[in-house]
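**Student:** What follows is a predicted structure for the sequence shown.
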Amino acid sequence: MRLLSNLLKRFVEKGQLTVIDASGQRHVFGSGVDGPSVTVRMHDKKLEKELFFNPELVAAEAYMDGRLTFEDGAGAFELLHLFSVNRKGLAAHPVQQALRRAWRSVRRFQQANPVGKAKENVSSHYDHPAAFYRLWLDETMAYSCAYFREPDEPLADAQRNKFRHIAAKLKITPGMTVAEIGSGWGGLAIYLAKCGAHVTAINVSPEQLAESRRIAQAAGVADRIDFKEIDYRHLQGKFDRVVSIGMMEHVGVSHFDDYFTTVRNLLAPGGYAMIHAIGRMSPPGTTGPFIRKYIFPGGYVPALSEVFASTERVGLWVDDCEVLRLHYYWTIRAWRRNFMAKRAEVDAMMGERFGRMWEFYLAAVELGFLHGSNMVFQLLLSQQRDDVPVIRDFIVDEERALLAREHL
């Protein structure tokens, strides 16, 4: 335990971590105040050294494999909560600093998403059965940040708020053509179609497309949505509006210019785009090893400096930027609670190791939006400076009109 103890003594300042090693000896770290108290048990000696050299990845894998377990009713959330309130101490350790420098040096390779590879990366996450997602998402099947009027608003209502908020920003009128890059389970495309738009919705996940077509048919708008299995770089045509929700995170820093050039080229004269994506308020960084390996291979959450540098290079006006700071924390908190309530069904459907992996993922990202640097940004982009109304009041006016129509 010498190496690992050296790390944990410097890392755990708030709260308390009790480690029961493979021989049964207990080691206690931390003050016990201003944070949670967690007890973990390590089931083999090798784990001590492995955790020292790469704790973020190894802790997750050890939990997935049953080599690390929790005592006293704790779970991944409690361990990651302890980690999140002590993250500065871990980041300051020389070994962890060296790891981050190494990750940063190869991040363009890690985030490479050429045509074909991008589909493979996306499929690894989104081509799980729709029935799995249905267990813990709300009835809208929206798998992106919701828009909460109140922190405890029902998730389905908050997701409908998000659709309405986006439609208002797009200023949708009947007959408009809309290209949606990364259509998810189809919820936004269906909402925009109900507003009278004709939507071309693209995705590279066959599972999501099949479910989206079924939902659109049930909603009575299948004739107004063309779902296509195509990479965004291959979409052609001109559209009054372009919208992309939760897609830019899958592009990779080397492909930002490709992405924004595609958005620009798809816009008809006078049209504009709306981009909704996860970002970071901190400087450019890397994707954590667990998320990169198991959850979103090829994914990266950009700093706004990287986003704006790309829009500058491709010649797009950033007409509006809204930052949603706690909305995704509230969203993922609801997902994790739903997931844990259905955990037995998840394990039966997907296997216990998968269930532990997904538990770790949801806990990690929830806390990343509470204690970390993650947030969500929404941009309005255009080729000309006056393609978007120059006063923001139109967003509120459009949103109220849409809400009134929904209540008719």
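**Tutor:** The structure has been received and is ready for your questions. Computed from a predicted model, the values in this text were never measured in an experiment.

**Student:** Could you use CA atoms for every contact and neighbour count after this?
**Tutor:** Fine.

**Student:** residue ranges of the helices in the stretch 1-150 of the chain, please?
**Tutor:** Along the stretch 1-150 of the chain, the segments classed as helices by DSSP state H, counting those that start in this stretch run 2-11, 46-53, 55-65, 76-85, 87-91, 94-105, 107-110, 117-126, 130-136.

**Student:** tell me which residues in the shortest one are buried?
**Tutor:** This means helix 107-110. For helix 107-110, burial by neighbour count (16 or more other Cα atoms under 10 Å) applies to 107-108, 110.

**Student:** how about the helices of the stretch 1-150 of the chain, which one is nearest Tyr328?
**Tutor:** Taking Cα to Cα, helix 130-136 is the member of those nearest to Tyr328, at 15.5 Å.

**Student:** can you list contacts of the closest one?
**Tutor:** 141, 207-208, 211, 335-336, 338-339, 342, 346, 349-350 (Cα atoms under 8 Å, 6 or more residues apart in numbering).

**Student:** any chance of those in TSV, plus distance to Leu188 and neighbour count?
**Tutor:** Formatted as TSV, the contacts of helix 130-136 follow (distance: Cα to Cα, whole Å; neighbours: other Cα atoms under 10 Å):
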residue	distance to Leu188	neighbour count
Met141	10	21
Glu207	17	17
Gln208	13	22
Glu211	14	18
Trp335	19	22
Arg336	22	23
Asn338	22	15
Phe339	23	22
Lys342	26	14
Val346	26	22
Met349	28	14
Met350	28	13
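
**Student:** this is the other structure I want to compare:
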Amino acid sequence: MTTCESSTAAVSSATAPQAAVDPGRWPDVATPPGASRVRTAVARAMVGRALRQLPLRAQFGDATVVGQGGPVLTVHRPDAFHRRIGRYGLVGFGESYMAGEWDAPDLVAALTVLAAHAGDLVPAPLQRLRRLWALQRPREQRNTQGGSRTNISHHYDVSNDLFALFLDDTLSYSAAVFRALPATWDLLAEAQRRKIDRLLDLADVRDGSRVLEIGTGWGELALRAASRGARVTSLTLSREQRDLARRRIDAAGLSDRIDVRLCDYREARGTYDAVVSVEMIEAVGAEFWPVYFRTLDQRLAPGGRAVLQAITMPHERMLASRSTYTWIHKYIFPGGALPSVEAVAEAVRDHTGLAIARRDAYGAHYAETLRLWRERFAEHTDDVAALGFDETFRRMWTFYLAYSEAGFRSGYLDVQQYLLTKEDTRR
């Protein structure tokens, strides 16, 4: 489409039974790959070397224990585990969990240790040869306009009912801002509204403001902006999100103030007093960051404000892994790419006339947000199954939430709120 559509736990034993995997639905999970003996041996040696240096306690099979102590990781089927890593690296590590070949009584704790040492798990000489051994991102996941629609649909169109099981009543799928940590579930909706109000305050959204939202979500930010008297144009590539957002907007009686469009950000037109984009840049792709930031600049009226919420990673790790194909790309967010603080600053400086007026980080709040989502998802296992999602999917989603939480708990990931300003040259 080229024209925007518009309208108003306990540790498992070493002999635990393998998870039942549907080979039609999960072909790469159902059967371990036929990795060569050399690759498997190298993987076994590298995994052993890495674990011996970590504060983990990894048990392989019935007897072998590796690590310096700490969170427990139990590998039920060492041969399959090493074959997957030998053939597919960290993609294989995640697939091995999906297959039930390894487990951890505290999955987040174990993954947090691994995330904290992400830069040290592969020896430096091999890091320098990363392009020779790491899986490369497939070209079909590039975030062209057609590619972006496919990539977004893969995740966000999976099921509104699924997301509703573990998100709070605001259906906000981004980091909340709590008054204090640790957080509790009953405070999550309030913390999400606080986050949204803070973003709208930074953007100076008020009665009469013209607001462009890039990335609708399920409509909560648009609703709160419209309740201030703003007129909102909200863009999304997810049909499921668009449809539910429209229903929520109609129910609130605000359809005359909010226009939800099935539209790529590159197709946006007009100028606005404020542009707001919450955790959208992660789906843009590094190749298109200059286009994304130029779009913010072009759509923003002189004197206007753009506000972003963005997940970031360390600059050196971003550079090292920018072309690597990961488990997250394969199963959760195809085409995704996390910027660094330095990369955002560089894109704003080199491709726009905007200025970064403020940046606030609050990664610990994202860790708590993810913990609450993960716990809620676990509480609704039967409901997830009733929606038609099998055990492999449930393990995949559990791993995704725990993997993400571990990234923030270790400090490997952070989340930023940015205020970008545009000078009014008409004065």
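**Tutor:** Good, I have the coordinates. Worth saying up front: this structure is predicted, and the values here are computed from it rather than measured.

**Student:** Would you mind finding the match for Arg374 of structure 2 in structure 1?
**Tutor:** By TM-score structural alignment, Arg374 of structure 2 lines up with Arg336 in structure 1.

**Student:** which helices and strands sit right next to whatever helix or strand that match lives in?
**Tutor:** Assigned by DSSP states H and E, Arg336 of structure 1 belongs to helix 327-341. In terms of contacts (3 or more Cα pairs under 8 Å, 6 or more residues apart in numbering; DSSP states H and E), helix 327-341 of structure 1 is packed against helix 130-136, helix 352-370.

**Student:** next SSE after it?
**Tutor:** With DSSP H and E, the next secondary element past helix 327-341 of structure 1 is helix 343-350.

**Student:** Met318 of structure 2: helix or strand, and which one exactly?
**Tutor:** If you go by DSSP H and E, Met318 of structure 2 is part of helix 315-321.

**Student:** Contact partners for the closest residue to Arg194 of structure 2 other than its chain neighbours?
**Tutor:** Distances taken as Cα to Cα, 6 or more residues apart in numbering place Val177 nearest to Arg194 of structure 2, at 6.3 Å, with adjacent residues excluded. For Val177 of structure 2, the contact set (Cα under 8 Å, 6+ apart) comprises 191-192, 194-195, 362, 365.

**Student:** Please list only the buried members of the residues you listed.
**Tutor:** The neighbour-count test (16+ other Cα under 10 Å) marks 191-192, 194-195, 362, 365 as buried among the contacts of Val177 of structure 2.

**Student:** Pro302 of structure 2: which of the residues you listed is nearest?
**Tutor:** Nearest to Pro302 of structure 2 among these: Lys195, at 25.6 Å, using Cα to Cα.

**Student:** Pull the number of nearby residues for Gly270 of structure 2.
**Tutor:** Applying other Cα atoms under 10 Å, we find 9 residues neighbouring Gly270 of structure 2.

**Student:** again, but for the one 4 residues further on
**Tutor:** When neighbours are counted by other Cα under 10 Å, Ala274 of structure 2 registers 29.

**Student:** Surely it and Gly208 touch.
**Tutor:** No: using Cα atoms under 8 Å, Ala274 of structure 2 is not in contact with Gly208; the gap is 11.1 Å.

**Student:** Can you give the contact residues for stretch 188-196 of structure 1?
**Tutor:** Contact with stretch 188-196 of structure 1 is made by 163-164, 167, 172-176, 180, 183, 198-199, 201, 216, 219, 221, 224-225, as judged by Cα under 8 Å, 6+ apart.

**Student:** so of these, which ones are in strands?
**Tutor:** Under the assignment DSSP state E, the contacts of stretch 188-196 of structure 1 contribute 180, 198-199, 201, 225 to strands.

**Student:** Go through the helices and strands packed on helix 327-341 of structure 1 and pick out the most buried.
**Tutor:** When those are scored by mean count of other Cα atoms under 10 Å, the highest mean neighbour count falls to helix 352-370 (a mean of 20).

**Student:** Going by neighbour count, which residues of whichever helix or strand comes after that one are buried?
**Tutor:** Counting by DSSP H and E, the next helix or strand C-terminal to helix 352-370 of structure 1 is strand 374-382. For strand 374-382 of structure 1, burial by neighbour count (16+ other Cα under 10 Å) applies to 374-382.

**Student:** For strand 374-382 of structure 1, which helices and strands make contact with it?
**Tutor:** By 3+ Cα pairs under 8 Å, 6+ apart, strand 374-382 of structure 1 packs against strand 267-280, strand 317-324.

**Student:** Nearest to Gly89 of structure 1, out of the ones you listed?
**Tutor:** Comparing those by their distance to Gly89 of structure 1 (Cα to Cα), the top pick is strand 267-280, with 19.8 Å.

**Student:** in structure 2, what residues pair with that closest one?
**Tutor:** Mapped onto structure 2 using TM-score structural alignment, strand 267-280 of structure 1 covers residues 300-313.

**Student:** same question, stretch 183-193 of structure 1
**Tutor:** Aligning stretch 183-193 of structure 1 against structure 2 (TM-score structural alignment) gives residues 216-226.

**Student:** Now tabulate the helices and strands packed on strand 374-382 of structure 1 in TSV and tack on distance to Arg10 of structure 1.
**Tutor:** Output for these, formatted as TSV (distance: least, Cα to Cα, whole Å):
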stretch	distance to Arg10 of structure 1
strand 267-280	26
strand 317-324	33
